[in-house]
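Asks: Below: sequence and its predicted model.
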Amino acid sequence: AQSLDVLSSMANIGGYRAVLEAAQEFGSFFTGQVTAAGKVPPAKVLVVGAGVAGLAAIGTAGSLGAIVRAFDSRPEVAEQVESMGADFLRIDVEQEVSTDGYAKETGEEFNRKAAEMYAAQAKDVDIIVTTALIPGRQAPRLITEEMVASMKPGSVIVDMAASNGGNVAGSVADQKVVTDNGVIILGYTDLAGRLPTQASQLYGTNLVNLLTLLTPGKEGEVALDFDDVVQRGMTVTQAGETLWPPPPVQVSAAPAAASQEVAPVGKAEVAPRSPARKYALMALGGALVVAMAAFSPFDFLLHFTVFVLAVIVGFYVISNVSHALHTPLMAETNAISGIILVGGILQLGSPDPVIQGIAFVATLVASINIFGGFAVTGRMLEMFRKD
């Protein structure tokens, strides 16, 4: 039925446009940035109501790089919100699952805890988009004057329910209001009309889909089928008989996934390595070291010791780096810098002042390379953090 639903099409455009209007008034970036002049935190956006308009607002704000949070009185929409990369805010009150897809009036305890959550979020977020509507009733008042007063100067609120009374205290239909503490409240009711090309295209598509449904014979003759809940629900009169209101239609819940028992997969048995082979290799290695120590010059043993230490230290340093950062350049510079640093430190004790000077320079340069590499890597990782 959504292919015929003009309200869904216009709400989709409205949610998208609401975020653009907020971005127009907001005085900073949506996405966080790290620049030479300093770090800019990302904008924090709260979307109240996760219907068609709310989901469109969530997707738009997320695509602009903001941290998005959303809340809805229907717990079944949490999965949709989280699948779009937003955080779904929950309150510890039992709620019934909606049977018609629309929000219903909530209980006193739910409203109290929701108000506490709104008050806490208002102090933290930069932008609030409210879309909460109840069919046939005035829009619920969710954001109070105290909450607006607690927001940071320059914050923006877009009240998409302004035409039905508004979710926000102080919002005025079709007007922009700036509070005493610098919070901007937008009560525009023509958000879909601010994208006229797209609104006309979607509205025309809705009409084409409607006429296609009503003329199954494709001859231009309307043939109503009251067995179709969509056609029955939109028919007011037929042959002088009043058919309104239509019988209630319940939205079927998604079927629970059937639990399937998966047989445990046994681990493939690996033949244990022979301990005799291990000990034989250790004995062979020890014999080679003893032979090398017995017949090699003393200077060679010193260099060989430095080499072994450099290999061991370099191995543990590189193995503790994330695989995402294992570039050939980093691996090579770490290994070379480690060898130079260890060798330079050992040569600092030489009695020759020339060797001491060269060792000091080598130690200094290698240290700059190592510590500078960690500093640059740390700044690079900070660019991928939003908070």
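Replies: In hand now; what should we look at?
Asks: going forward, measure contacts and count neighbours with C-alpha atoms only.
Replies: Fine.
Asks: Val19 touches Thr60, doesn't it?
Replies: Yes. A contact is recorded between Val19 and Thr60 when judged using C-alpha atoms under 8 Å, the distance being 6.7 Å.
Asks: Which one's more surrounded, these two?
Replies: A count of neighbours by other C-alpha atoms under 10 Å puts Val19 above the other of Val19 and Thr60, at 26 against 19.
Asks: Included below, for side-by-side comparison, is a second structure:
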Amino acid sequence: MPVAVVVLRETAAGERRVALTPDVVKKLKARGADVLAEAGAGESAYFSDAALDATQVLDRAGALARADVLLRVQPPDPDEIAGLKAGAVVIAHLQPHRDPERVKALRDRKITAFAMELLPRTTRAQAMDVLSSQAAVAGYKAVLIAAEAAPKFFPMLTTAAGTIRPSKVLVVGAGVAGLQAIATARRLGAQVEGFDVRPETREQIESLGAKFLDLGVSAAGSGGYARELTAEERERQQQALADHLKGIDVVVTTAAVPGRQAPRIVSAAMVAGMKAGAVIVDIAAESGGNCELTEAGRTVVSPNGVSIIGTVNLPASAPIHASEMYARNLYNFLELSLNDGALTLNWDDELIAKTCLTHDGRILHEPTRQLIEGAQS
């Protein structure tokens, strides 16, 4: 029997993406897989059942019961896990550090679960990197939100009433989201600076036409992520940043460390020193925020008139393109194991081995296992 790849309608509040799109369905069928979809699975991303063109369209329970592979955007809920057969494969953004009980349920149900955020950051893995693809959407949308909220134009305008100076925009963090934010702000005509504690990002920031903000502190780390700063380094960085923020109109913060709280970069004291009408858009709001005053899902206005916007799930606000990129990421990962309609997992492949969270009743990701089960004796 061909492997049955299943996609469900996402049920998390505000989630409009879908894990399979029409072009990926065609690719899966060409590889010999059956594609089963819950009725209406793609409607929130504007893909009708007819456009999705799955092999079969079923109700939720029926699709789950048939699933050899379940593709999700958000992690499956307890009922979905219970509805899967033992040994089924789940591929999703699983956020194991946020919900140990979900990990236990996947383990106890003997589900082979792949957490795409655990994917090694290698050249070979780039086409499967859901964090990068979705971060690009977030960086783009964050700047549009900032431009709408700002009480000033982004570009310089020459009018009969005089010349309007461009807004000064600072993007904190030069990962995928930050670089996309810089590029978008530049397209809108703002005067843009980029800041990152990793000195190697200077060339990337400057290649986009922005100025690199050097605060005299380096935190180059491993795997493309920044290391945590020492107390002394943080104090020096924060004082220099506080002084610089006094002249900034818009700040977009994008600094994040997967599986951990977002680093606090913009303090309440820094906000108090900013000018009235300034705007901060915090992409990291869901993991605690880069700004001390950020509240996820809310806009907070400081006593001195600075708006701090705590964005949540920005990729869901561009569901068509975000879904297309996400679905391609999942397909490229699944393709490693899919041959002539059969699924064969190669545990010698580091992309498969290191992305696996649970398998055959065990938690394979060691940090998660220690969090849940403790160190083995």
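Replies: Looks like it came in fine. Note that the structure is a prediction, hence the values are computed from the model and not measured.
Asks: what's the strand or helix carrying Pro367 of the second structure packed up against?
Replies: Secondary-structure element containing Pro367 of the second structure, defined by DSSP states H and E: helix 366-373. Under the contact definition 3 or more C-alpha pairs under 8 Å, 6 or more residues apart in numbering; DSSP states H and E, helix 366-373 of the second structure sits against no other helix or strand.
Asks: Tell me which residues of that helix come out buried.
Replies: Using 16 or more other C-alpha atoms under 10 Å as the burial criterion, the residues of helix 366-373 of the second structure that qualify are Thr368, Arg369, Ile372.
Asks: what about the strands in the stretch 51-200 of the second structure?
Replies: In order along the chain, the stretch 51-200 of the second structure carries the following strands (DSSP state E, counting those that start in this stretch): 56-58, 69-71, 89-92, 112-115, 157-159, 162-164, 168-172, 191-195.
Asks: For the aligned partner of Ala231 of the second structure in the first structure, give me its contacts.
Replies: The pairwise alignment with the first structure assigns Ala231 of the second structure to Glu108, based on TM-score structural alignment. Glu108 of the first structure makes no contacts at all, as judged by C-alpha atoms under 8 Å, 6 or more residues apart in numbering.
Asks: which one in the first structure is aligned with Met50 of the second structure?
Replies: Just to correct that, residue 50 of the second structure is Ala rather than Met. In the first structure, Ala50 of the second structure lands on no residue (TM-score structural alignment).
Asks: Counting residues, what is the longest helix that the first structure contains?
Replies: If each helix of the first structure is counted by residues according to DSSP state H, the longest one is helix 353-382.
Asks: In the first structure, which residue range corresponds to stretch 160-173 of the second structure?
Replies: Under the alignment (TM-score structural alignment), stretch 160-173 of the second structure falls on residues 36-49 in the first structure.
Asks: actually stretch 34-41 of the second structure, not the one I wrote
Replies: Stretch 34-41 of the second structure covers no residues of the first structure once aligned (TM-score structural alignment).
Asks: do stretch 135-151 of the second structure as well
Replies: Mapped onto the first structure using TM-score structural alignment, stretch 135-151 of the second structure spans residues 11-27.
Asks: ok, now stretch 307-325 of the second structure?
Replies: Across the first structure, the stretch matching stretch 307-325 of the second structure (TM-score structural alignment) is residues 184-202.
Asks: Pull up the distance across the matching stretch, start to finish.
Replies: With C-alpha to C-alpha, to the nearest Å applied, stretch 184-202 of the first structure spans 30 Å between its terminal residues.
Asks: Pull the residues that contact it.
Replies: The set of residues that contact stretch 184-202 of the first structure without belonging to it, under C-alpha under 8 Å, 6+ apart, is 6, 9-11, 13-14, 17-18, 25, 154-163, 166, 170-179.
Asks: mind listing which of those are in helices?
Replies: Val6, Ser9, Met10, Ala11, Ile13, Gly14, Arg17, Ala18, Glu25.
Asks: mind listing what the fifth one touches?
Replies: It refers to Ile13 of the first structure. When contacts are counted by C-alpha under 8 Å, 6+ apart, Ile13 of the first structure is found next to Ala53, Ala56, Leu191, Ala192, Leu195, Gln198, Ala199.
Asks: Just the buried ones from those residues?
Replies: Restricting the contacts of Ile13 of the first structure to buried positions leaves Ala53, Ala56, Leu191, Ala192, Ala199, with burial counted as 16+ other C-alpha under 10 Å.
Asks: residue boundaries of the strands in the stretch 51-200 of the first structure?
Replies: Listed from the start of the chain, the stretch 51-200 of the first structure has strands (DSSP E, counting those that start in this stretch) covering 67-71, 87-88, 127-130, 156-159, 176-178, 184-186.
Asks: Now tabulate these in JSON lines and tack on mean neighbour count and distance to Arg137 of the first structure.
Replies: As requested, those are exported to JSON lines (neighbours: other C-alpha atoms under 10 Å; distance: least, C-alpha to C-alpha, whole Å):
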{"stretch": "strand 67-71", "mean neighbour count": "24", "distance to Arg137 of the first structure": "20"}
{"stretch": "strand 87-88", "mean neighbour count": "19", "distance to Arg137 of the first structure": "26"}
{"stretch": "strand 127-130", "mean neighbour count": "28", "distance to Arg137 of the first structure": "16"}
{"stretch": "strand 156-159", "mean neighbour count": "29", "distance to Arg137 of the first structure": "16"}
{"stretch": "strand 176-178", "mean neighbour count": "16", "distance to Arg137 of the first structure": "24"}
{"stretch": "strand 184-186", "mean neighbour count": "26", "distance to Arg137 of the first structure": "21"}
